[in-house]
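J.: Sequence first, then the predicted structure, then my questions.
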Amino acid sequence: MSRIVYVNGEFVPEEDAKISVFDRGFLFADGVYEVTSILDGKLVDFPGHMTRLARSLSELEMDAPVSDEEMEAIHRRLIVENDLTEGLIYLQVTRGAADRDFTYPVGVKPSLVLFSQAKQLADTPMAEKGLKIAFVEDIRWGRRDIKTVQLLAPSMCKMAAKAQGCDDAWMIEDEHITEGTSNNAYIVTKDGAIVTRNLSNSILHGITRAAVLRLAAEAQIRIEERPFTPEEARNAQEAFVTAASSFVMPVVEVDGVTLGDGTPGPIAKRLRELYIAEARAAAI
């Protein structure tokens, strides 16, 4: 059976989904997106994603296409239509379709597209193996706090990491790590402190990041929110990344340097367990 997707008010088979050639998401990457994890057929951290979506839209002076309640209903129908037990639902809002012009059009209705992806999230081999991370220059624009659809720069960075035989890249700006190509980055120091970059325009304000830092604090793990250097990463006891699409994912190698004994570290493993347990309990 074909996957059912949502396009501007209609649920249609993916092969019948159509968007205007004049849509500004296509012409200018003038749009934002969110991705919500699905566990046991339920939505994980959904209110947080809606709050961040509202902020992204506001920062770009873009109208919301539907209410939060309507957005939730669309998500729930996609879960049912696609018999989705575990995976992801992506939503994308663009400014809408208008003749090509750099200035924002007036009176144009935003476009809204959602689709699902079945994916193993809770029990994945990579969580047992751990990621290998390359370092690359951060070539993205200055407003990374807005979750825009302009993802070519992080795609290029991820491909550069793949070319080095790594799984992902951590990006460097002004001699400090910003974040991963599609995740927030963390190191654990030799004395057991978690270090991750503080919130600013330089990184995405991760929904999973907020939950994991709260869980770490409740577990009485010391947290330092500050920029850290590549050298600190190479000297770390362990490391990990967080994202809605991967939860807490251990890192076992950075820039060719093996961390610890080369296996996922205890803090990353514990935080992954805590996050998944809470996600299952709190999902709606």
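T.: That came through, no problem. Numbering: from 1, shown residues only.

J.: contacts, neighbours, all on C-alpha from now
T.: Fine.

J.: And what about A134, helix, strand or coil?
T.: strand (DSSP: H, G, I helix; E, B strand; the rest coil).

J.: Provide a list of residues in contact with the residue nearest to the spatial centre of the chain.
T.: The centre of the chain sits closest to A243, judged by Cα atoms, centre = their mean, with a distance of 4.6 Å. The neighbours of A243, taking Cα atoms under 8 Å, 6 or more residues apart in numbering as the test, are 182-184, 206-209.

J.: Put this next to the previous one:
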Amino acid sequence: MSRIVYVNGAYVPEEEAKISVFDRGFVFGDGIYEVSAVIDGKLVDNDAHMARLGRSLKMIDVPAPMSDEDIIAMQNELIKRNNLTEGVVYMQITRGAADRDFVYSKDMTPSLVAYTQVKNLTASAAQKNGIAIHVVEDIRWQRRDIKTVMLLAQVLAKQEATAHGCQDAWMQEDGYITEGASSSAFIITEDGTLIVRPNSNAILPGCTRIAMLKIAEEQNLKVEDRRFTLEEAFKAKEAFQTSASGFVTPVVKIAGTVIADGKPGPITRSLQEKYIEVAKAV
């Protein structure tokens, strides 16, 4: 049976899921998206994702197509109809469809599309063994805190990482790491301090990051909100990244430099295990 997709009020087989060629998300990248994890058929950190969805819509002046309660009900209906046990629910809201014009009408009807994807979130090879990171220059626009569908820079970064035999990419700007191509980047210093870049327009405020930092606080880890350089990352005791589709993923090599002994470290392992434990307890 084919996957069921939600398109503007209707649940349809993926082969029948269609949007207009004039949709501004397709024509201009004029829209935003969210990805919520699912474990044991239940949404993970979804309150944070819904809050960020609302913020992103406000930032680009797009009205919500329906209430938060209705969106959550739709997510759960997709999970049910697709028998999703573990994976993600992807949602995309665009300004809507109209003849091509940079200037948009205030009375446009937003478009909402959503679907599920089966993914191994809790026991992937990346989580078990860690990943190698390629580093690229951050060439994105200046409002990275908005979760826009304009992802060409991230596509190119991940493609370049793959070409270099790496599993993902981190971006740098003015000598400092900003974030991963689709993740928040962390290092742990020799004294066990967790370093993460402060939220600003330069990075996306990660939802998994929020939950992970709460766990770090409960484990009495020292956390510093500050920028860090690539050189600091090379000298780190441990490194990892967080995302809705990767949870807490160890990083064992950065730009060809092996981090510590090249294996996921004990602090990362502890955060990883506790995050999955908390997620499953929802």
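T.: Alright, I've got the coordinates. Note that the structure is a prediction, hence the values are computed from the model and not measured.

J.: Any quick PyMOL command for the buried ones out of the contacts of A243 of structure 1?
T.: Of the contacts of A243 of structure 1, the buried ones go into a single PyMOL selection, burial set by 16 or more other Cα atoms under 10 Å:
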select buried, resi 182+183+184+206+207+208+209
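
J.: Which of the contacts of A243 of structure 1 sits closest to S67 of structure 1?
T.: Nearest to S67 of structure 1 among the contacts of A243 of structure 1, counting by Cα to Cα, is I207 at 19.8 Å.

J.: From S246 of structure 1, how far off is the closest residue to that closest one other than its chain neighbours?
T.: Closest residue in space to I207 of structure 1, ignoring its immediate chain neighbours: G48 at 6.2 Å, by Cα to Cα, 6 or more residues apart in numbering. G48 of structure 1 is 17 Å from S246 of structure 1, where distance means Cα to Cα, to the nearest Å.

J.: Repeat that for W170 of structure 1.
T.: Using Cα to Cα, W170 of structure 1 is found at 16 Å from S246 of structure 1.

J.: More neighbours: which of those two?
T.: Shown here are W170 of structure 1 and S246; by other Cα atoms under 10 Å, W170 has more neighbours (28 against 21).

J.: Report the spatially nearest residue to the more buried one, omitting neighbours in sequence.
T.: Distance criterion Cα to Cα, 6+ apart; nearest residue to W170 of structure 1, sequence neighbours excluded, is G180 at 4.3 Å.

J.: so what's the one you found up against?
T.: The contact partners of G180 of structure 1, taken as Cα under 8 Å, 6+ apart, are 168-171, 241.

J.: Which one of those is nearest to E34 of structure 1?
T.: The closest of these, once distances to E34 of structure 1 are taken by Cα to Cα, is V241, at 17.9 Å.

J.: Please settle this for me: is the closest one part of a strand?
T.: Yes - counting by three-state DSSP, V241 of structure 1 is part of a strand.

J.: Just list the residues touching it, thanks.
T.: 180, 183-186, 248-251.

J.: Of those, which is the nearest to L53 of structure 1?
T.: Using Cα to Cα, N183 comes nearest to L53 of structure 1 of the contacts of V241 of structure 1, at 16.8 Å.

J.: Over which residues of structure 2 does stretch 252-268 of structure 1 lie when aligned?
T.: Using TM-score structural alignment, stretch 252-268 of structure 1 corresponds to residues 252-268 of structure 2.

J.: So which bits of that stretch are buried?
T.: Under the neighbour-count criterion of 16+ other Cα under 10 Å, stretch 252-268 of structure 2 has 252-255, 258-260, 262-265, 267-268 buried.

J.: what's in contact with that stretch?
T.: The contact list for stretch 252-268 of structure 2, computed with Cα under 8 Å, 6+ apart, reads 128-135, 233-240, 248, 250-251.
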